[in-house]
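Trainee: Need a 3D model of the following:
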Amino acid sequence: MGALLYRVGRLSFRRRGLVLSLWLAVLVASGAAAAALSQESTAVGSAILPGTESQQALDLLKERFPEQPVDGASARVVFVAPEGGTLRDPGPGATLQKVIEALRAAPQVAHVVEPVEAGVLSEDRRVAYSEVTYRVSGDKVTDEARTALTEAADLGREGGLRVEVGGDALEPQPETGLLEIVGVAFAGLVLIVALGSLVAATLPLLTAFVGVGISLLTITAVGGVINLNRDAAVLALMLGLAVSIDYALFIVMRYRNELVAGRVPADAAGRATSTAGSAVVFAGLTVIIALGGLAVLGIPLLTEDGLAAAGAIAVVVLVALTLMPALLGFAGRRVQGHGGRFLGIFRGPGAGSGSTRTLGQRWAELVTRRPVAMVLIAVAALVVIAVPATDLRLGIPDDSTAAEHSTQRKAYDLIADNFGAGVNGPLIAVVDAAGAGGAQSVAEQARAVILDLPDVADVAPAAVNGRGDTALLQIVPDSGPASEATENLVADIRAQADQVEAKTGVNLYVTGQTAMNIDSSDRMGEALLPYLTIIVGLALVLLLLAFRSVLVPIKAAVGYLLTVAATFGAVVAIFQWGWLSGITGIEDTAPIYSLMPILLVGMSFGLAMDYQVFLVSRMREEYAHGAEPTDAIVGGFRYSARVVTAAAIIMISVFLGFFLSADLSLRLFGFTLAAAVLFDAFLVRMTLLPAAMALLGRRVWWLPRWLDRVLPNANIEGGQERPETTTPRLPTFGESVS
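Mentor: This next block holds a predicted model:
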């Protein structure tokens, strides 16, 4: 691979105009496709989870109640009369009626409840809400229908009422433009300070713009052909932006080192692509496999998110290997600059050439002198941070987690304060009496049983279909849809359903958006351990191939598990327990978004392997060329620690840019990935890893002779780009290094 990448880098450097033109053409073509095919993305909560009880019940309702849009989107429009008045007064009442008429005339609307006639009024008659049901699901509500909904609300506000709107019909699309700018701006600042050259700092940003731009435009175009949930593009942006800058940075830094070593620019570009580029290929491949592996879980949301993000990583890897050498051809020696002094990592243009002791080298010397203490400190810190993870609860964001200033959150709070939190998330019990008869009587029996359960505010009388073989009951819990009490209520109803079925032979199911969210969270939780097992197994195999060592993969996998556990702990403490709310601004705690743990496992695996590859590959290169084990660790840190440190800070800054969002889901993902990078880069890869390697000494590179003969040589450290330059074979344990 090293020889091929050397030729790719050198050719891209020499044919830089052609390479740049081709990538710009791909960018323009992607933009044209996106403009021609783009459409609204699917809302997060609209995805179907096949095989769950709530989905089975929903399918049954579609069959038995064809006249009702049981899976249609809904909106709750809340009306508040002016202070001192009521909604029964002539003025406010007339305005309310105008809004109701506008809602009924809106596109895709199937049914609108008139709140005054239905008696849905607060005790003081100042607050009421109307349930608006649509003929289509949330992912198919058009922009025209959403606009009509907001215009109807504005009509009420113009008439003197306070009007707030919630529900999945008004599903917002996350605004990430400012967040991208903040993250990239800080990343650019880090690059300028670290590299000491405006030219060198600009190149990774240019490749990120091209790679991520092509990825997002392609996802938009694909979304015009098949429905994609909105998280797919956001996660591709979040991960692709950080990774693309880092991969480009690795190549730029190696190019600068090669220039310092005396190579001409074309050879330096080829050598940088061969060495750092080999690590980029391997690191990118691990990310792609990990994210693509989400498809094997059979959960549509995860499949979409994983494939979209994996595709973005594939693009940015190709851009880094071809466009970056081309841009280096335009920049030439101007990338050398004057050397940065960021955190003491760079000491002039010759940093890393052997003339000075870098901060990374001094840190490695400290760690390898006190390996036992460093291992204990790192492990203890990660375990303590991981403790809150034992209380992890999963859920799906709803209007209760929306930004405080949003109309969705205001509508939720008004309903909860005046009618009870459970009204925001009613449950539906479905009685399937096909072949048994008597759906009405069984439904009434079930209603009586459910009313006696804890946390039940009300159960509406049964509604029976025309054939009399199916009935449904609307259940209003006392607690909100995301509460643990509501989860327990669903479990209690299903336990009673088993008894009903045993006595009558009639099936009783629980569905509704709240039940579907609970089932979705359970399904995600069940998939977490199998996926984590797959990822750890994948790490062992890939690292065995990369480093031809048995112990290096084991240490990497253990460190990765510690990273995941610590990240879960930090997320629970901040988002679920509300710790540090004065600093983070997260005052309203909620269960953790059920997609997050699995996505964290996949994404953090890729990020962890990035740092593992870039640090250990340089150590292996030093060891392969005759350095003693401890000297190889220190030497590898001398060349790699500074770029990994800068790369980690860039990733953290990009991810924390999303923490500025008002959307809780974006804040959660941004914080989670930033925490994962922080723990893995600085505690695991730059502390625990070298300390453990120093303890093991030469044994860390042990590989059985039979396995040495069987495994292909991936040449992750490069060095085979020219026939006369070969990489020495690493000795098996017990051999000496000559």
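Trainee: For the rest of this, base every contact and every neighbour count on C-alpha atoms.
Mentor: OK.
Trainee: Spatially nearest residue to Asp139, not counting backbone neighbours?
Mentor: Of all residues not flanking Asp139 in the chain, Thr42 sits nearest, at 4.5 Å (CA to CA, 6 or more residues apart in numbering).
Trainee: Tell me how far that neighbour lies from Ala515.
Mentor: The spacing between Thr42 and Ala515, counted by CA to CA, to the nearest Å, is 20 Å.
Trainee: just Arg642 next, same as before
Mentor: Arg642 is 49 Å from Ala515, where distance means CA to CA.
Trainee: what's the answer for Val116, then?
Mentor: Noted for Val116: a distance of 29 Å to Ala515, by CA to CA.
Trainee: These two: which is more packed in?
Mentor: Ala515 (25 against 17; other CA atoms under 10 Å).
Trainee: Touching, the more buried one and Leu427? I think so.
Mentor: Yes: using CA atoms under 8 Å, Ala515 is in contact with Leu427, at 6.6 Å.
Trainee: Let me see the residues that make contact with the helix or strand hosting Ala381.
Mentor: Per DSSP states H and E, Ala381 falls inside helix 371-386. Helix 371-386 is contacted from outside by 367, 562-563, 565-570, 679, 683-684, 687-688, 690-692, 694-695, using CA atoms under 8 Å, 6 or more residues apart in numbering.
Trainee: Can you list the buried residues in stretch 707-716?
Mentor: Residues of stretch 707-716 classed as buried: Asp708, Ala714, Asn715, Ile716 (neighbour count, 16 or more other CA atoms under 10 Å).
Trainee: what does stretch 688-708 give?
Mentor: 688-695, 698-703, 708.
Trainee: Determine how far the last residue of it lies from the first.
Mentor: From its first residue to its last, stretch 688-708 covers 27 Å (CA to CA).
Trainee: again, but for stretch 413-431
Mentor: End-to-end distance of stretch 413-431 (CA to CA): 32 Å.
Trainee: Pull out the buried positions in it.
Mentor: In terms of neighbour count (16+ other CA under 10 Å), stretch 413-431 has its buried residues at 413-416, 418-431.
Trainee: Kindly report the same for stretch 119-129.
Mentor: Buried residues in stretch 119-129, counting neighbours by 16+ other CA under 10 Å, are found at Val120, Leu121, Ser122, Arg125, Arg126, Val127, Ala128, Tyr129.
Trainee: and this one, so I can compare the two:
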Amino acid sequence: MAELLYRLGTFSARRIGVVIGAWFAVLALAVGGFLVGFGGLTSSFDVPGTASGDVIEELQERLPEFSGASGTVVLTTTDGEAFTDEQKTAIGERIADARDLPDVADVIDPFTSEVQRADQAAQLEDGRAQLDAGAAQLEAGQAQLDAGREQLAAGQAQLDGARAQAVAAGTPADMLGAFDDQQAALDAQVAALDAQQAQIDSSRDELTVESTRLERGSELLSLASGIRLVSDDSSAALVNVAFTEPRLELSEESKQAVMTHFESDPIDGVEVSFSTDIAQGVPEIFGVGEVVGVAIAAVVLLVLLGSALAAVLPLLTAIMGVAIGAVSVLAFSGVVQMASVTPMLGVMLGLAVGIDYSLFIINRHRKQLLQGADVHESIGLANGTAGNAVVFAGATVIVALLALNVTGVPFLGLMGTAGAVSVAIAVLIAITLTPALLGLVGMKLLSRRARARIGQDPATDDTAKRSRPKRELRPMSTLRAIVTVLASAAVLLTIAIPALSMRVGLPDGSSEAEDSSSYRAFTVIEDQFGAGSNGTLLVTATLPDGLDEDGVLENQVLVAQTLADQTDVVAVAPIAVSDDSSLAAFQVVPVEGPNSLSTERLVVDLRELSTLPDGIELGVAGQAAINIDISEGLADVLPLYLAVVVGLSLLIMILVFRSLLVPLIATGGFILSLFATYGAVVAVFQWGWFGEVLGLHSTGPILSFLPVILVGILFGLAMDYQLFLATGMREAYVHGSSARLAVVQGFRAGRSVVIAAALIMVSVFGGFVFSEATIIRSIGFGLAFGVLLDAFVVRMLLMPAIMHLLGRSAWWMPRWLDRLLPDVDVEGAKLERRHPIA
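Mentor: Sure thing, here's the model as predicted:
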């Protein structure tokens, strides 16, 4: 590998135009692919096979009109007073026109809904009054009927007495016919009373049925009383927008069309804002914070490399890599569904590793030039030595990122693949374009002062005479090593403590920028309609077979009352029943917002109810439930992913370091820094520590996929620094230094470039901390802080101290395994022997 990279570096340095032209051709192809294949990004996330996903699939089959995405348009009066009739009319017209927008299924007029609610309440009251009047009429009729029966009974008694007297007096039988006629008349009257009684009984049964329906309807209306679309003071109103497309398939254009429709031609005195379901779009890829981060990286490069020209080269190669990587990834967005954060991850990694990898090669080349090496020969050697290390370091990062595909989470796997593509491009550019640019600038890479000292004897050099003689390198003391290990571990474990209380979720409107539409909408809904209105749940219930209309209503009341009886439920409203009466849907408003602990408990409690009487089964969906499902799914795959990443990377490191203990030390140190990073992220984004410094105005759960992302990226980057420090130690050890002295020699040889590389990564990642998007902000902070801890605490303090304590045993390798492993010669020692610097 080293010899191949040497030849590639030499070729690139001599064929400058070919290499640079080839990369610009690649960029042109990538841009062309982007123009043809870009299909937009989504701000939604999903994990297949979740409980909420099953509910959505069931809705698509039985209640398709409720399976699409939804959002809320929040209208408020600018003066805080109630909406005027003119404003209501204008809003109604705007809502009616919105139903014709693309992918819009329905738009609910809040004022019409409130009128309908009032009409329903009035109808119930009228119905109750009519039922009461009907019951009174029935009672009066029953009383009249009972009086008639009493009169008929008296008449029957008189008739029976007269007949008995006549028979006793010996009245002839032919004269008793008159009594028969009277009896027939009485029987007819009794039959008439019986018929009236039957009619009254039938009316009473109908009245009972109607009364039962009325009471059930009244009960449902009462359970839904907490759900309002117009605030109590009539200064705010919610316009619910239902889309035909599911949440993950709804295009950005359709959401933008809704926003444009309600924002254009503003209604006088009415302010419009939108929930995150509509307004959360694609974050800005490169902003002021990112520019500041790159500027800080440029300063670090200038200090390390000593000239502005040398400092510019890594930035140029990194920008080229980011441009190619970003447009290449976006070119596939028309083929696969791509989350908005996916290209951002590629930009972060492309900038950071692109600058670092180019820096490693340039720094090696610069040192060789100062020793008097020929330009082209030095470029080849730098590419074969430092470039060889870059390839293996990049391979570690790529493996860690590609391993995200084993999680089974599509958007995570795509993010990992996009990041791996960006890193691979950064590696290729570092070992081809960097040598070409170095060949282009030649000796101008060095400052005039540095070029003046090339080939001079340090003993006669004025600067050397004025400088202090270097102290002889000695191993650190064992006591210092022990103290360093204990102190470093204690610091990392202390920082990790907040991680014990980590909660994961997806950001809601409260975490958006304070001047954003989503934040205004979230706060208005919370203040005017209650916090739970921002996190409503969609609950489905499977109903028994063969139900008639009354049976459906009875089961709706049963389910609604069961839901309302749960802790932390404000209101429940039935919203639909399927055509075959097999599925009913309900809207449930919790007490608190979508990311609260109480709402999370409510979702769990509702699912644990599982089966109600008559085999009724509940399902829970809605944004809050979806967030919970995604978070739980990602938490479940984290151990598997960690095992895969660590396992594959251990194999790479065993191959590179030819040691069993050094990879284990590196991995153990990474785990400490990882949990410390988790702790810092929790302390800042969940607890709110130093939130004002970073511009955070609210706290909440940690981004659900952040722990997984941090594992992949930080492990790869941590192994980069491990590689550049430990290979120097191994090189010193195999060249005859004692194990403990080799630790110091390797550390001194690589510390300056590792410090610079770490500072560059921290500054680049740190620039994204000030992004407007909370997702990008938390990822940037986690990566920046993770690199800071791992590079300066683990790699430069903990790892050398443990290596000192282990001594020779750190490089132990079973002979049989040593014979099986190929010699990759990462440090390029064999190459240097074949091509010594003159």
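Trainee: what's the nearest residue to the equivalent of Leu706 of structure 2 over in structure 1 if we skip its chain neighbours?
Mentor: Correspondence of Leu706 of structure 2 to structure 1, assessed by TM-score structural alignment: Met596. Excluding the flanking residues, the one nearest Met596 of structure 1 by CA to CA, 6+ apart is Phe669, at 7.0 Å.
Trainee: Quick one: residues contacting that neighbour.
Mentor: Met596, Phe655, Phe658, Phe659.
Trainee: Narrow the residues you listed to those in helices?
Mentor: Among the contacts of Phe669 of structure 1, the residues falling in helices (DSSP state H) are Met596, Phe655, Phe658.
Trainee: Tell me the residue in structure 2 aligned with the last one.
Mentor: The reference is to Phe658 of structure 1. Residue pairing (TM-score structural alignment): Phe658 of structure 1 is matched to Phe768 of structure 2.
Trainee: Tell me the spacing between that match and Gly780 of structure 2.
Mentor: With distances taken as CA to CA, Phe768 of structure 2 is found 5 Å from Gly780 of structure 2.
Trainee: who's more crowded, these two?
Mentor: Per other CA under 10 Å, whichever of Phe768 of structure 2 and Gly780 has more neighbours is Phe768, with 31 against 25.
Trainee: picking up where we left off before, check which helix or strand the aligned partner of the residue nearest to Met596 of structure 1 in structure 2 maps to.
Mentor: Mapped onto structure 2 by TM-score structural alignment, Phe669 of structure 1 lines up with Ile779. Assigning secondary structure by DSSP H and E places Ile779 of structure 2 in helix 774-789.
Trainee: what's the mean distance for that helix versus structure 1?
Mentor: Superposing on structure 1 places helix 774-789 of structure 2 at an average distance of 0.6 Å from its equivalents, by mean CA distance after the TM-score superposition for structure 1.
Trainee: Test my guess that Leu302 of structure 1 contacts Leu294.
Mentor: Yes: using CA under 8 Å, Leu302 of structure 1 makes contact with Leu294 at a distance of 5.8 Å.
Trainee: how many neighbours does the match of Leu706 of structure 2 have?
Mentor: By the criterion of other CA under 10 Å, Met596 of structure 1 has 21 neighbours.
Trainee: likewise Pro107 of structure 1?
Mentor: Residues contacting Pro107 of structure 1 under the criterion other CA under 10 Å number 18.
Trainee: check contacts around it.
Mentor: By CA under 8 Å, 6+ apart, the residues touching Pro107 of structure 1 are Glu144, Ala145, Ala148.
Trainee: What of Leu221 of structure 2?
Mentor: Ala121, Ala573.
Trainee: Just say helix, strand or coil for the nearest residue to Ile16 of structure 2 once chain neighbours are set aside.
Mentor: Spatial nearest neighbour of Ile16 of structure 2, chain neighbours left out: Ala436 (4.9 Å); criterion: CA to CA, 6+ apart. Recorded secondary structure, Ala436 of structure 2: helix (DSSP: H, G, I helix; E, B strand; the rest coil).
Trainee: Let me know how buried the corresponding residue of structure 1 for Ala436 of structure 2 is, in neighbour terms.
Mentor: By TM-score structural alignment, Ala436 of structure 2 lines up with Ala326 in structure 1. Ala326 of structure 1 has 26 neighbours, counted by other CA under 10 Å.
Trainee: Leu235 of structure 1 versus Ala326 of structure 1, what's the distance?
Mentor: 28 Å.
Trainee: Also Gly354 of structure 1?
Mentor: For Gly354 of structure 1, the distance to Leu235 of structure 1 - CA to CA - is 40 Å.
Trainee: residues near the aligned partner of Ala791 of structure 2 in structure 1, how many?
Mentor: Taking TM-score structural alignment, Ala791 of structure 2 has Ala681 as its aligned residue in structure 1. Counted with other CA under 10 Å, the neighbours of Ala681 of structure 1 add up to 26.
Trainee: Next: Arg15 of structure 1.
Mentor: As a burial measure, Arg15 of structure 1 scores 14 neighbours (other CA under 10 Å).
Trainee: Kindly report the same for Gly435 of structure 1.
Mentor: For Gly435 of structure 1, the count of nearby residues is 9 (other CA under 10 Å).
Trainee: quick one: contacts for it?
Mentor: Contacts of Gly435 of structure 1 by CA under 8 Å, 6+ apart are Asp469.
Trainee: Let's verify it: helix, strand, or coil?
Mentor: The assignment at Gly435 of structure 1 comes out as coil when based on three-state DSSP.
Trainee: And it, how close does it get to Val506 of structure 1?
Mentor: Gly435 of structure 1 is 9 Å from Val506 of structure 1, by CA to CA.
Trainee: Please enumerate the strands of structure 1.
Mentor: Secondary structure of structure 1 (DSSP state E): strands at 74-80, 109-112, 127-134, 162-166, 394-395, 427-432, 456-459, 463-464, 470-477, 507-511, 592-593.
Trainee: Return the most buried member of the ones you listed.
Mentor: Most buried of the strands of structure 1 by mean neighbour count (mean count of other CA atoms under 10 Å) is strand 427-432; its value is a mean of 27.
Trainee: Could you tell me where that one falls in structure 2?
Mentor: Against structure 2, strand 427-432 of structure 1 falls on residues 537-542 (TM-score structural alignment).
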